[in-house]
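**Q** Kindly generate the corresponding structure for this input.
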Amino acid sequence: MRISSNTQYIASTYSIQSNQYRLSRLNEQLSSLQRINRPSDDPVASAQLINLQQSISRNDQMVANSKTIESSLALSEEYLFRAGEIIQNIQSLAVQAGNASLKDEDRAYIRTQLQEQTKALVGLANSTDGQGKYVFGGTRSQTPPFSLELEPEMKVEYHGDWGRQEIQASSTRDIAVTEPGGLVFGGGSAVADPNKPDAFSDGNQLWQSLARLDKILADGPNGMAKAGGPEGSEVKDAAGDTVLGADGKPMTFKDGLPRLDASGAPLLEPVLDNAGDPVLGPDGVTPLMQAQTTDLPPTYDESLAASIEGLKGGHEQLLRSHTAVGARRAEVEQLAKTGEGLDVQYKATVGQLQDLDYAQAVSDLNMALLAMDTTQKTYKLVSELNLFRYL
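**A** Predicted coordinates:
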């Protein structure tokens, strides 16, 4: 076989270039401290790194979302806690209002405190976050969710919706960061039947009981129905005449009946026979009467008791929302910790794929330098070979 000097030149040149490439690659790795600087360095590991980087980006976004959610829920919890304190203060005022020794001016003072506490409560229900968005407006976060009127009577209305704003906290979990105010505090103070002012509806007890408490404090016991006269005393009509009962004898007060309306008149209804006609008394003209027992206007004490019970129901409703917010906050804290743990694992895997073994790289560099030096010396010796030197 014949080997020309051109073949030797090509082989030597290739060897030098190969060693130069190896030295360049090792120097680049040592400079960046990364094993992979381009996909061609390790195609399989490069593909895995791309997937890992995408996972890290998604996870970083979820961790950031979790912190945003936690911050929003913490703010909601603080508002709900303060609202609960105000409701407890109002409950104390309602209990004070039941003191039988109070005068009208005392009740007026309690009413003033009630209205101020209600303003504070509505103010909390209209609270905003750091971006000026209303926390308890549902998905309507640009306008105040609640309105309050104090005159001529207390009136509260909810203008938000019943939706929740949600943020993704993980690849499989969206968490609500807001509670609709109608669910937390109630939809308004209007009762279903104006003739039954103490019939508060579930979900609206807080505002309805506040409005009712304000009304009875304004009216006072003297402006409302009364339980009746002294036990055993005769019942008189508006003209001062004795009222005859169903037995034809003078009617007497018994067990608080008949009840008196706000003007002091007894609440009566005629005795009816089987045909539905009034039964007449001994004079054949005046119908016999009996105490009215249905659709009775409530007394001050009855309305006060209903208001206290309604405040209790409204407070429990708020506490349920407070508990739900707290549970979501605890969940998102766990999701954030999970995300932080995943971040450590992802980055450890990236390190295993990409980080340079510094000691091994230095050793490889020294070997490459030695190989390069040997190749260059060999090339020099081979390139100087010439037959004419031996002739």
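**Q** going forward, measure contacts between C-alpha atoms and count neighbours the same way
**A** Will do.
**Q** Which secondary structure element is home to N195?
**A** For N195, there is no enclosing helix or strand under DSSP states H and E.
**Q** here's the other one to compare against:
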Amino acid sequence: MRISTSQYFGMNVQTMDDQQSTLAQLYQQLSSGVSLATPSDNPVGAAQAVQLSMQGAALSQYSSNQNTALQALQSEDGSLSSVNNVLTTINTLLVRAGDGSLNDGDRGDIATQLQGIRSQLMGLANGTDGSGNYLYAGYQASTPPFSVDPSGAVQYNGDDGIQHVQVTGTRNIAIGDTGRDVFLGISPAGSSPVTAGNSANTGSGTIGNVSVSNPTDPTNQDKYTINFTSATTYTITDVTASTTSAPQTYAGGQAITLGGGGQNVTISGAPNAGDSFSVTPAAQSSTDVFANLDSVIAALQTPVSGTGGQANLTNALGTAMTQLHNTMNNVTSIQTSVGGREQEIEALQTVTQTNSLQTSSNLADLTQTDLTSVISKYTMTQFSLQAAQQGFSMIQKLSLFDYIGN
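**A** Modelled structure (predicted):
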């Protein structure tokens, strides 16, 4: 095959043009630090870079969401710690109020203290986070969740919505709890049945706490009343099942079996005919911490007269302390859940940060200039171009007339 002079010159010029183009491209990579400026530079790498960029953007958003969720949960955690401190103070005052040496004035002072603490608890229930959003209002984050009506009773104005934040591609996490759950509810686990004496009782009978011997007995979920038909006999009515036992003989301090025998309770003192007592499952009793406080405050403000009055006060304090125990158990359970969510987010933050760094590294490998490699290629291409130019310069000087002349 013959190659004409024009073809030879054209091939050499094309070769040098290609080398100059390669040099220009390598120089651009060196000056900009970017090895993948356009998809044509590396189509496969460009597609991978797009995927990595999208993944990096998603990880960045998840990281931001995780920070938001963690801040919200930390605000609630701190608030619940304050609530627990207030409830502990209330418990201490109720124990003190049970001191038999106190007079009506002393108990009135404790009631006044409890009223102030109730206001403090109300302030915590209407607490806000760092952005001014109410912690316990559900979706109504701009409205105070609790208010006081004209009768002095506390009303819940929030809703039951719980805000969630997507912290990973497959995980949404709750970043709050409602005021109804925290201040108006109880935890199914760890709560105790509530015992109470009728405020109209005239005898000196007082009811103790319930003792559970068989937690799985279904009749433990029934409500009971113990009605004294005389000073020495009583009947037990299962209010839930609408059944009443035969009259039983009363002995002070002796265990009274309820329902199927899964729980029992003791009554001490000397009840009178017509006196009654009740045992209510925790979930069916009053779970409103504000209403429960109001009830015990009213009991402390009522003057005590005679053995009947002292017994009624003792029963009211026992009821209040059991209700308070259930509230504290509920708040502790919720705070434990909040702490678990905080730990989960902190663990996810570590994973997300690691994935973000790896994604950024992979993207950099695809798009950023490898200086060592590019400089080496640049130098080799430059040498090749110079050699081609020199060789072409020498060859183009050759002519048949040079040989004829000799």
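**Q** Under the alignment, what does E157 of the first structure map to in the second structure?
**A** Matched by TM-score structural alignment, E157 of the first structure corresponds to Q155 in the second structure.
**Q** Near its match, how many other residues are there?
**A** By other Cα atoms under 10 Å, 12 other residues sit near Q155 of the second structure.
**Q** same question, V44 of the second structure
**A** By other Cα under 10 Å, the residues close to V44 of the second structure number 11.
**Q** Which helix or which strand is home to it?
**A** Using DSSP H and E, the element containing V44 of the second structure is helix 43-97.
**Q** Show me what whatever helix or strand comes next after that helix is packed against.
**A** Following helix 43-97 of the second structure in sequence order, the next helix or strand is helix 104-125 (DSSP H and E). Judged by 3 or more Cα pairs under 8 Å, 6 or more residues apart in numbering; DSSP states H and E, helix 104-125 of the second structure is in contact with helix 43-97, helix 289-301.
**Q** 6 Å instead, please
**A** In terms of contacts (3 or more Cα pairs under 6 Å, 6 or more residues apart in numbering; DSSP states H and E), helix 104-125 of the second structure is packed against helix 289-301.
**Q** In the first structure, what stretch matches the helix it packs on?
**A** So helix 289-301 of the second structure sits over residues 206-218 in the first structure, by TM-score structural alignment.
**Q** Can you give the contact residues for the matching stretch?
**A** For stretch 206-218 of the first structure, the external contacting residues (Cα atoms under 6 Å, 6 or more residues apart in numbering) are 107, 154, 188-189, 307, 310-311, 314.
**Q** and the two most separated of these?
**A** Within those, R107 and G188 form the most distant pair, 24.4 Å apart (Cα to Cα).
**Q** Look through the second structure and tell me its longest helix.
**A** Ranked by number of residues, the top helix in the second structure under DSSP state H is helix 306-367.
**Q** all strands of the stretch 151-300 of the second structure, in order?
**A** 154-156, 164-168, 171-174, 194-197, 206-207, 211-212, 224-228, 233-238, 243-244, 248-249, 255-258, 263-268, 276-280 (DSSP state E, counting those that start in this stretch).
**Q** Comparing the helix holding V44 of the second structure with the first structure, how large is the average distance?
**A** With mean Cα distance after the TM-score superposition for the first structure, helix 43-97 of the second structure departs from the first structure by a mean of 0.8 Å once superposed.
**Q** Please apply the same query to stretch 341-355 of the second structure.
**A** Compared with the first structure after fitting, stretch 341-355 of the second structure has a mean deviation of 0.9 Å; criterion: mean Cα distance after the TM-score superposition for the first structure.
**Q** what range in the first structure matches that stretch?
**A** With TM-score structural alignment as the criterion, stretch 341-355 of the second structure aligns to 328-342.
**Q** ok, residues contacting that stretch?
**A** Identification of contacts with stretch 328-342 of the first structure by Cα under 6 Å, 6+ apart yields 63, 66, 70, 73.
**Q** If you count neighbours, what's buried in it?
**A** 328-329, 331-333, 335-336, 339-340, 342 (16 or more other Cα atoms under 10 Å).
**Q** can you check stretch 177-196 of the first structure too?
**A** So for stretch 177-196 of the first structure, counting by 16+ other Cα under 10 Å, buried means 177-191.
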